[in-house]
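In: Would you be able to build a 3D model of this:
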Amino acid sequence: MQDIIDQFNQGDKEAAISAAVHYINEHPHAVDAYRMLAAMLINMKAYDQADELIVKALGLFHDDPELRYNWGLSAFQQGSFKDALARLLPLTDKSITGSLRADAAYMVALAYQELGDNIRAIAFALTAHDLNPDAIDAAVLTANLLLGQGVNDQVKDLLAPLLKTKDARVLLAYGMAVSAMGEDGSQYLNAAQTADPESYKRARELVHFLTEQEHHDEQ
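Out: Coordinates of the predicted model:
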C-alpha cells in the first residue's frame, strides 16, 4: 500500500484513491486499507464518502481506534464539534496506546475551544502536551489558551524547552508570557515576527480574542 500513499502524496490524488478502492475490493478485510482511504478522502474534503466508508469499516472492525479518529476528524473539519467530541473522547482513555491518544486529546482540545469551553480545552491540551512534550502544535495550543487565562508563568515553563526549535509560534507565545510577567520579551517577539509574519499576526489576534472572551465570561 505504500506505493498508493506515495502516489497520493506526490499529487496524483484521484488515481491514488481509485487504487485504494481497488485494493479494498481485492482485500476486504485489510483494516489498514480502510484507514488509508478514509484519510485520503478527508484530505480531499470528500466528507460524505469518508463518513460512509468509515461507518462501513467500523461495522467490520468494531471500534478500531484509528478509524474512529478519522471519523472524529471528519466531523471536526465539517464544523460538527459536538459530534467530533463524541467520536474522539473515547480515544483519550488510558487504554489507548501510542501517539493516537495524544492526537485525540489535541483534537478534543480544539473542539472544546471551538465550542467556547476553554477550561476543558486547556485540560485536554495539557494532556496532549504531557503525552508528547515535543509536539509543537499541542504546546502552542496549550500556551495560547493559558495566555488567554492570564496564566503566564506556566506558559514560560511549558515553552522554554521548545525555544530551540525557533518556531515562530513558540517564540511569540513565550515572548508574550515573559512580557506579561514584567520581563523583556522583545527579542522573542521580534524573532517570531521575522521568522513568520503571518503566523505572528494570526497568533496575536487569537490570544487577543481568547483574552477578550475570558474577560466577557467573567462579567
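In: Please make it C-alpha for all contacts and neighbour counts, starting now.
Out: Noted.
In: Skipping adjacent residues, who's closest to Glu5 in space?
Out: Slight slip there: residue 5 is Ile, not Glu. Spatial nearest neighbour of Ile5, excluding adjacent residues (Cα to Cα, 6 or more residues apart in numbering): Ala16 at 7.1 Å.
In: The one you found is in what secondary structure piece?
Out: helix 13-26 (DSSP states H and E).
In: ranges for the helices of this structure?
Out: Counting by DSSP state H, the chain has helices at residues 2-9, 13-26, 31-43, 47-60, 65-77, 81-88, 99-114, 118-131, 136-148, 152-159, 168-180, 186-195, 197-218.
In: how big is the angle separating the first one from helix 13-26?
Out: In terms of direction (axes from the mean of the first three to the mean of the last three Cα atoms, to 10 degrees), helix 2-9 departs from helix 13-26 by 150 degrees.
In: What of the fourth one?
Out: Following the same axes, to 10 degrees, one obtains 20 degrees for the angle between helix 47-60 and helix 13-26.
In: Please spell out which residues along helix 47-60 are buried.
Out: Using 16 or more other Cα atoms under 10 Å as the test for burial, helix 47-60 gives 47, 50-51, 53-55, 57-58.
In: Dump those to a markdown table, plus distance to Pro197.
Out: Listed next are the buried residues of helix 47-60 as a markdown table, based on distance: Cα to Cα, whole Å:
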| residue | distance to Pro197 |
| --- | --- |
| Tyr47 | 32 |
| Ala50 | 35 |
| Asp51 | 37 |
| Leu53 | 40 |
| Ile54 | 39 |
| Val55 | 42 |
| Ala57 | 43 |
| Leu58 | 43 |
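In: Alongside the first, I'd like the structure of this one:
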Amino acid sequence: MSEKDGQQAQAAASATVKKLVKAIDANPQDAQLIYQLATVLTEMQDYEQAEELLMKMLGQFHSDLAATDLLTYGLGNVYYQAAAYDQAAQMFAKVQTDQRKLDAYLMLAETYMQQKDYQKAFAFALTVHDQRATDPAVNALLGDILLAMGNFHQAADFYDQALAKQASDGQLNFNRGLVAMALGQDEQPFMAQAKKLDPAYVAQSAQRINDIATLIHKHEPADHDEEQ
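Out: Below you'll find the model as predicted:
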C-alpha cells in the first residue's frame, strides 16, 4: 500500500469512527454498534482504545448474555490482533451462546495455531468443521494446522475442499502447492495460480518453500504410515 493509499484508508477509518460514535450516542443500548466501533479501532491498530471501550461496555451489558458474548468475542479479537494470545484464548473461551460459540471456537483454533499448540488448534477447528463442513475458511484452517503438523495427506484433503469453494484464493493455492511438494505431486499449477492471485503473499512466503523440506524430512515416516 502506497503512502497516499494509507492516508486515504486512515481518513476513511476515522470518518467511520466518528459516524459510529454518533450512532452509539443515539442508540447506547445497541451492542452491535459498539462491536463495530471496536472492530474499526482494532483495524486501525488502536488496541488500547478498543480494549477500553469493550471492557467498559461489558459492565453496561452484564445482564444481556447475547450482548455480553458479542462484546467478549470482540475483546478476544482485539487481543488476538495485538498478539496477546493467552488473553485472547481466555475471552473466546468465555463465549456461551450457540450463536457465537462456533465463531469463538474457530478463533480459539486460530489462537492456538499462533501459539503452535497444534493439537488444541486441531480439536477446536474440527469441532467447528462438524457444523460447517463446507466452509472454506474452516477447511483452509484445518489444512494449515495439518500442514504445520506434517500430516500432508490430510492437509491436502482439507485444502482441496476449501479450493472447491474458493479457488481464487492466492494464499490457499500457495499452501496447497506446499503440500503438493511434500507429497511429490506437481505443485506448479497451484504455485502459478498463487503468483497470479496474490504475488505479494508468495514473495513474503518464499522461505516456506525451503522450510517444507525440513518438514518432509521430519515427518516422512508418519506419512508412510498414513499411506498404508
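In: quick check: angle from the helix holding Ala16 of the first structure to helix 31-43?
Out: Here the directions of helix 13-26 of the first structure and helix 31-43 differ by 150 degrees (the same axes, to 10 degrees).
In: From the contact counts, what lies against helix 13-26 of the first structure?
Out: With contacts taken as 3 or more Cα pairs under 8 Å, 6 or more residues apart in numbering; DSSP states H and E, helix 13-26 of the first structure sits against helix 2-9, helix 31-43.
In: Could you single out the most deeply buried of those helices?
Out: Among these, helix 31-43 has the highest mean neighbour count (mean count of other Cα atoms under 10 Å), at a mean of 21.
In: what about the counterpart of Leu145 of the first structure in the second structure, neighbour count?
Out: The criterion is TM-score structural alignment: under it, Leu145 of the first structure has Ile145 as its aligned partner in the second structure. A count of nearby residues for Ile145 of the second structure, using other Cα atoms under 10 Å, gives 26.
In: so how many other residues sit close to the residue nearest to Ile5 of the first structure?
Out: If we define neighbours as other Cα under 10 Å, then Ala16 of the first structure has 21 of them.
In: Please give me every residue in contact with it.
Out: Ala16 of the first structure makes contact with 4-5, 7-8, according to Cα atoms under 8 Å, 6 or more residues apart in numbering.
In: how about a cut-off of 6 Å?
Out: Contacts for Ala16 of the first structure (Cα atoms under 6 Å, 6 or more residues apart in numbering) come out as 4, 7-8.
In: Closest one to Asp63 of the first structure out of these, please.
Out: Ile4 (24.9 Å; Cα to Cα).
In: thinking again about what came up before, distance to Leu163 of the first structure added to the contacts of Ala16 of the first structure, as TSV?
Out: Below are the contacts of Ala16 of the first structure laid out as TSV (distance: Cα to Cα, whole Å):
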residue	distance to Leu163 of the first structure
Ile4	37
Gln7	35
Phe8	34
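In: how near is the closest residue to Leu106 of the second structure other than its chain neighbours to Lys94 of the second structure?
Out: Spatial nearest neighbour of Leu106 of the second structure, chain neighbours left out: Ala125 (5.7 Å); criterion: Cα to Cα, 6+ apart. Ala125 of the second structure sits 17 Å away from Lys94 of the second structure, going by Cα to Cα, to the nearest Å.
In: who has more neighbours, those two?
Out: A direct count of neighbours by other Cα under 10 Å for Ala125 of the second structure and Lys94 places Ala125 higher, at 24 against 15.
In: Wait, that one touches Thr111, no?
Out: No: using Cα atoms under 6 Å, Ala125 of the second structure is not in contact with Thr111; the gap is 10.8 Å.
In: which residue packs closest to Met91 of the second structure, ignoring adjacent ones?
Out: Nearest residue to Met91 of the second structure in three dimensions, chain neighbours excluded: Gly76, at 4.9 Å (Cα to Cα, 6+ apart).
In: Matching that neighbour against the first structure, which residue comes up?
Out: In the first structure, the residue paired with Gly76 of the second structure according to TM-score structural alignment is Gly72.
In: so what's that match up against?
Out: Residues near Gly72 of the first structure by Cα under 6 Å, 6+ apart: 84, 87-88.
In: Give the residue farthest from the middle of the first structure.
Out: Distance from the C-alpha centroid of the first structure, by Cα atoms, centre = their mean, peaks at Glu26 (33.1 Å).
In: How much space separates it from Ala128 of the first structure?
Out: With the distance defined as Cα to Cα, Glu26 of the first structure ends up 37 Å from Ala128 of the first structure.
In: same question, Asp153 of the first structure
Out: 19 Å.
In: So between the two, which is more surrounded?
Out: Using other Cα under 10 Å, the more surrounded residue of Asp153 of the first structure and Ala128 is Ala128, with 29 against 15.
In: Might one say that the more buried one is in contact with Met107?
Out: No: with contact defined as Cα under 6 Å, Ala128 of the first structure does not count as touching Met107 (9.0 Å).
In: Not counting its neighbours along the chain, what's nearest Lys101 of the second structure?
Out: Val95 (5.8 Å).
In: burial count for the spatially closest residue to Val140 of the first structure that is not a sequence neighbour?
Out: Closest residue to Val140 of the first structure apart from its sequence neighbours, by Cα to Cα, 6+ apart: Val170 at 6.2 Å. Other residues near Val170 of the first structure come to 28 when the count uses other Cα under 10 Å.
In: Val170 of the first structure maps to what in the second structure?
Out: In the second structure, Val170 of the first structure lands on Leu172 (TM-score structural alignment).
In: Please point out which of the contacts of Ala16 of the first structure the second structure shares.
Out: Retained in the second structure by both residues aligned by TM-score structural alignment, their matches' Cα atoms under 6 Å is none of the contacts of Ala16 of the first structure.
In: I appreciate the help and will end here.
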